[in-house]
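Visitor: sharing a sequence plus its predicted fold:
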Amino acid sequence: MITTVLLSFGALFLAELGDKSQLMALTFALRYRWWVVLGAIATASVAVNLIAVGVGHFLGAALPTELISLFAAATLILVGLWTLREVLPGRAAAEDSEEIPAQPTSRSAFLVVLSAFTLAELGDRTMFATMALASNKGWLAVWIGSVAGMVAAGALAIAVGVTVGKHIPERAIAVCSGLLFLYFGALTLLGTVTHLGSAAVAVAAAGLPVLAGIALIALRRRASATGGLRAAEEIPAAADQVQ
């Protein structure tokens, strides 16, 4: 059993390195508290790998991976748009401040990470790896090792995110996180509905965050121009009051 646990741990940990799920964990760690992200990832890992070993060992059936991937893409895109919405001009109390509106509650953040990570993992290559291991090895050992490997990879990404986040202003973190969520959502969506190669999908998916970034810059410039005009109008009025 120990050998199977170690084998599953190593397979899942290596499969997660550089994978979309690990990058998502890093992105969530930039946005939410690290223990909330880690707890949500651990919970999702327990559930997803339990499904995987059940399917691989007992059923031998396939999940509707395309439909699940579409839900995952929609979830990530919605999270990205909501994150960028918080840094739109006029949302913050002080436009010149580097602070953003208050962080969401731990409960809401947990649910966001849990749902996004679960949907992203269902039908992912790591789930199929777990199913393959469970088909000819003890399902309990495979489950324990897979959960540990997935959580360890997520914890590594979270540590990187927390370290990087300490040196970046919160507003910049919000913008980068929102754009990354949009990228992962577009990547998942294009990978599901198109038959392009991995490299082509990766390049094409960048179009959505690029467009969002351009729109955000345009809105900020417009807000700055409007603010400048208002300031210019207020100066003569103030001068008239002094006279």
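Guide: On my side now, so go ahead.

Visitor: hey, let's count contacts and neighbours off CA atoms from now on
Guide: Fine.

Visitor: for Leu190, give me its contacts.
Guide: By C-alpha atoms under 8 Å, 6 or more residues apart in numbering, Leu190 lies in contact with 201, 205.

Visitor: tell me which helix or strand it sits in.
Guide: helix 170-193 (DSSP states H and E).

Visitor: figure out how far that helix is from the centre of its chain.
Guide: 7 Å (C-alpha atoms, centre = their mean, to the nearest Å).

Visitor: tell me the helix or strand right after that helix.
Guide: Next in sequence after helix 170-193, counting helices and strands by DSSP H and E, comes helix 198-205.

Visitor: and that next one, what other elements does it pack with?
Guide: helix 170-193 (3 or more C-alpha pairs under 8 Å, 6 or more residues apart in numbering; DSSP states H and E).

Visitor: show me what counts as buried in the helix it packs on.
Guide: For helix 170-193, the neighbour count (16 or more other C-alpha atoms under 10 Å) marks 170-171, 173-192 as buried.

Visitor: equivalent analysis for stretch 16-31, please.
Guide: Buried, per 16+ other C-alpha under 10 Å, within stretch 16-31: 16-17, 20-31.

Visitor: take those and write them to a markdown table, including secondary structure and distance to Ala116.
Guide: Shown next, in a markdown table, are those (DSSP: H, G, I helix; E, B strand; the rest coil; distance: C-alpha to C-alpha, whole Å):
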| residue | secondary structure | distance to Ala116 |
| --- | --- | --- |
| Glu16 | helix | 16 |
| Leu17 | coil | 18 |
| Lys20 | helix | 12 |
| Ser21 | helix | 10 |
| Gln22 | helix | 12 |
| Leu23 | helix | 12 |
| Met24 | helix | 9 |
| Ala25 | helix | 10 |
| Leu26 | helix | 13 |
| Thr27 | helix | 12 |
| Phe28 | helix | 10 |
| Ala29 | helix | 13 |
| Leu30 | helix | 15 |
| Arg31 | helix | 14 |
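
Visitor: please compare the first structure with the one that follows:
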Amino acid sequence: MEAFLISTGLVALAEMGDKTQLLALLLAAKFRKPVPIIFAILFSTIVNHALAALVGQWLTGLVSPDVMQWILAISFIAMGVWMLIPDKLDDESESVNRWQKYGVFATTFILFFLAEMGDKTQIATVALSARFDSLIPVVMGTTAGMMIANAPAVIIGDKMANRLPISLIHKIAAAIFFILGLAIIVESYIH
């Protein structure tokens, strides 16, 4: 349960103001069909984060537990730093126009999957999966976190998103990543 809850909370916070949340807003404004957009985000996230969690599991078998602890500690601290750098939507409207011929669901699925590649939340999923060595709860948690952040963005659009204290949310997420990284370091010295 710990893996699920931490994964959900971290990803929900990390996703606030992230480029995929901005993409969700763009898709909602472009298509004005929230149901297929939300389902496409859900399925895209499940596939993307399942692959990321598998990489995390694979990494735990590749290196010794001592080395993995240091990799995870550094990864979480680096994620904390990365959270303090605001994301921008790199002219995704061109991509939307290029893919829209495939329909709302396919366009959203493809663009969301591609935008999530190498994104903060995908890398966090790799690290969380390696940290907790628990594939299903981590994927369920990170997917829930993505939906907590993105479904409302699709439904209420940018009117409400502009009112959220994104900078504060990013600072809280960064602090949590820092704490996780430091906790791993402290834990390695205790054992």
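Guide: Ah, there it is. As the structure is a prediction and not an experimental result, all values here were calculated from the model.

Visitor: hang on, the earlier thing: the helix holding Leu190 of the first structure maps to which residues in the second structure?
Guide: Using TM-score structural alignment, none of the residues of the second structure align to helix 170-193 of the first structure.

Visitor: next: stretch 121-134 of the first structure.
Guide: Mapping stretch 121-134 of the first structure onto the second structure (TM-score structural alignment) gives residues 116-129.

Visitor: name the residues of the matching stretch that are buried.
Guide: Neighbour count says stretch 116-129 of the second structure has 116, 120-129 buried, by 16+ other C-alpha under 10 Å.

Visitor: repeat for stretch 205-223 of the first structure
Guide: Residues of stretch 205-223 of the first structure classed as buried: 205-206, 208-209, 212-213, 216, 220, 223 (neighbour count, 16+ other C-alpha under 10 Å).

Visitor: and if you look at stretch 221-241 of the first structure?
Guide: Residues Ala223 are the ones in stretch 221-241 of the first structure that count as buried (16+ other C-alpha under 10 Å).

Visitor: run through the neighbouring helices and strands of the longest helix seen in the first structure.
Guide: Counting residues, the longest helix found in the first structure (DSSP state H) is helix 207-242. Applying 3+ C-alpha pairs under 8 Å, 6+ apart, we find helix 207-242 of the first structure packed against helix 170-193.

Visitor: my guess is Leu10 of the second structure contacts Ala144. True?
Guide: No - using C-alpha atoms under 8 Å as the test, Leu10 of the second structure is too far from Ala144 to be in contact (10.5 Å).

Visitor: grab the nearest non-local neighbour of the residue positioned nearest the centre of the second structure.
Guide: The residue lying closest to the centre of the second structure (C-alpha atoms, centre = their mean) is Thr121, at 2.3 Å. Once flanking residues are discounted, Thr121 of the second structure sits nearest to Val11: 5.9 Å by C-alpha to C-alpha, 6 or more residues apart in numbering.

Visitor: and the gap between that neighbour and Asp119 of the second structure?
Guide: Separation of Val11 of the second structure from Asp119 of the second structure (C-alpha to C-alpha, to the nearest Å) stands at 11 Å.

Visitor: what's the answer for Ala174 of the second structure, then?
Guide: Relative to Asp119 of the second structure, and taking C-alpha to C-alpha, Ala174 of the second structure is found at 15 Å.

Visitor: ditto for Ala12 of the second structure
Guide: Using C-alpha to C-alpha, Ala12 of the second structure is found at 14 Å from Asp119 of the second structure.

Visitor: what of Ile41 of the second structure?
Guide: Going from Ile41 of the second structure to Asp119 of the second structure by C-alpha to C-alpha gives 15 Å.

Visitor: Phe112 of the second structure reaches Ile41, doesn't it?
Guide: Yes - contact status for Phe112 of the second structure versus Ile41: in contact at 6.5 Å, counting by C-alpha under 8 Å.

Visitor: Thr27 of the first structure corresponds to which position in the second structure?
Guide: Residue correspondence to the second structure (TM-score structural alignment): Thr27 of the first structure is matched to Leu26.

Visitor: what of Val112 of the first structure?
Guide: Matched to the second structure by TM-score structural alignment, Val112 of the first structure sits across from Thr107.

Visitor: same thing with Val147 of the first structure?
Guide: The equivalent of Val147 of the first structure in the second structure is Thr143 (alignment by TM-score structural alignment).

Visitor: tell me the contacts of its match?
Guide: Shown in contact with Thr143 of the second structure (C-alpha under 8 Å, 6+ apart): 8, 42, 45-46, 49.

Visitor: so which of those sit within helices?
Guide: Short answer: the contacts of Thr143 of the second structure in helices (DSSP H) are 8, 42, 45-46, 49.

Visitor: quick one: secondary structure of the residue nearest to Thr121 of the second structure?
Guide: Classification of Val11 of the second structure by DSSP: H, G, I helix; E, B strand; the rest coil places it in helix.
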